[in-house]
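**Student:** task: produce atomic coordinates for the following.
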Amino acid sequence: MNYWLMKSEPDDVSVDDALAAPKHTVPWTGVRNYQARNFMRDQMRVGDGVLFYHSSCPEPGIVGIAKVASTAYPDPTQFEKKSPYYDAASKPEEPRWSLVDVQVVEKTRNFTLPEMREDPELAEMLVLKKGNRLSITPVDPKHWRHIVKKLGAKAAA
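**Tutor:** Now for the predicted structure:
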């Protein structure tokens, strides 16, 4: 099993939006970075653990525990001309962008970015590295266990 941190802007899709969706599952649309796309396409597997992270908001941080709920498939927003994620160079017969479905299994308190930075056990987490702007990053199993324990998350114990 792999573990991931996946960032979402709560104005796009929040943890509450995911919990309100059928089966608490949402498609992770709009990823337009090749490395993040490759993580979804090449490395994510159904059942992998996900730290659901709110970004670009007043208090960024981990707000839920989720899991990968599908294998990668073409992101339909790349073909929708009115979508902010439209990509004119992407063709249905050769899609450029992929997504996975993500299922929230537990909402947690907000484990904020400043809290994460203050925790010496998380110092090596990719999301905390200077200059990291990826919306999806792998999470080391020791970091996953530490965060889950710190949040008292039941779903991922």
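**Student:** rest of the way, CA atoms for contacts and neighbours
**Tutor:** Will do.
**Student:** show me the longest strand that occurs in this protein.
**Tutor:** Scanning the chain for the strand with the most residues, using DSSP state E, yields strand 101-112.
**Student:** just give the number of residues close to the closest residue to Leu151 other than its chain neighbours.
**Tutor:** In space, Leu151 comes closest to Thr108 once its chain neighbours are excluded; the distance is 6.7 Å by Cα to Cα, 6 or more residues apart in numbering. Neighbours of Thr108 under the rule other Cα atoms under 10 Å: 17.
**Student:** here is the second sequence; please produce its structure so I can put it next to the first one:
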Amino acid sequence: MNHWLMKTEPDELGIDDFAHEPQRDFMWDGVRNYQARNFMRSMQPGDHVVLYHSSCKHIGTAGIVKVTRAAYADPEQFNPDSAYYDPKSSATEPRWDAVDLCFVDKFPRIIPLSELKTLSALADCALVRKGNRLSVMPLSANEYKAILATTNR
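**Tutor:** Coordinates of the predicted model:
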């Protein structure tokens, strides 16, 4: 199993949405960065994802979701009415992908970036490096365990 971190704005799709409907698979779409897209293409069903809330009052890791469907063509890239429409994408050569995710666990509290930066296991993690803007990134097994340890999981 691989581990990942995905950033989200909780008013769009946050850990509470997943927790409210724990049996539901949610489509994760709208990624428009090639490196983040390529990471998504490496995701497999069963992989765990740390959900990181950003652009909100309480920024930090919020819980765990898991991949239930590997990468497939993001349908919004074909919808001219969508903010994620890409006229350069075609059904035969889609540029962007989505994955499906479902709920695993909500942390008892949001673990803020300032606390994550103090963890020696995360010293090389892209999340804590200055200037990192990726919305999807891999986590090593040790990085994943270190994040879980902050929640007493």
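**Student:** tm score of chain vs chain?
**Tutor:** Comparison of the two superposed chains (TM-score structural alignment, normalised by the length of structure 2) gives a TM-score of 0.92, and 152 aligned residues with a Cα RMSD of 1.4 Å.
**Student:** sorry, back to before: the residue nearest to Leu151 of structure 1 contacts Val63, doesn't it?
**Tutor:** Yes - assessed by Cα atoms under 8 Å, Thr108 of structure 1 is found in contact with Val63 at 5.1 Å.
**Student:** check contacts around Ser54 of structure 2.
**Tutor:** Listed by Cα atoms under 8 Å, 6 or more residues apart in numbering, the contact set of Ser54 of structure 2 reads Lys7, Thr8, Glu9, Pro10, Gly60.
**Student:** make it 7 Å
**Tutor:** By Cα atoms under 7 Å, 6 or more residues apart in numbering, Ser54 of structure 2 lies in contact with Lys7, Thr8, Glu9, Gly60.
**Student:** tell me the residue in structure 1 aligned with the last one.
**Tutor:** Taking TM-score structural alignment, the alignment pairs Gly60 of structure 2 with Gly61 from structure 1.
**Student:** the second one now?
**Tutor:** Here Thr8 of structure 2 is matched to Ser8 in structure 1, going by TM-score structural alignment.
**Student:** tally of neighbours for the spatially closest residue to that match that is not a sequence neighbour?
**Tutor:** Closest residue to Ser8 of structure 1 apart from its sequence neighbours, by Cα to Cα, 6+ apart: His54 at 5.2 Å. Close neighbours of His54 of structure 1, defined as other Cα under 10 Å, add up to 26.
**Student:** now for His54 of structure 1: which residues touch it?
**Tutor:** His54 of structure 1 neighbours (Cα under 7 Å, 6+ apart): Lys7, Ser8, Glu9, Pro10, Pro60, Gly61, Ile62, Val63.
**Student:** coming back round to it: for the match of Gly60 of structure 2, which residues are in contact?
**Tutor:** Gly61 of structure 1 sits next to Tyr53, His54, Ser55, Asn110, Phe111, Thr112, Leu113 when contact means Cα under 7 Å, 6+ apart.
**Student:** how about those in TSV, adding distance to Val26 of structure 1?
**Tutor:** Shown next, in TSV, are those (distance: Cα to Cα, whole Å):
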residue	distance to Val26 of structure 1
Tyr53	14
His54	15
Ser55	17
Asn110	20
Phe111	22
Thr112	23
Leu113	24
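**Student:** coming back round to it: what about the next helix-or-strand element following the longest strand of structure 1, how far off from structure 2?
**Tutor:** Using DSSP states H and E, the helix or strand that follows strand 101-112 of structure 1 towards the C-terminus is helix 113-118. Here the mean offset of helix 113-118 of structure 1 against structure 2 after fitting is 1.4 Å, by mean Cα distance after the TM-score superposition for structure 1.
**Student:** neighbouring contacts of helix 113-118 of structure 1?
**Tutor:** So helix 113-118 of structure 1 is contacted by Pro60, Gly61, Leu122, Ala123, Leu128 (Cα under 7 Å, 6+ apart).
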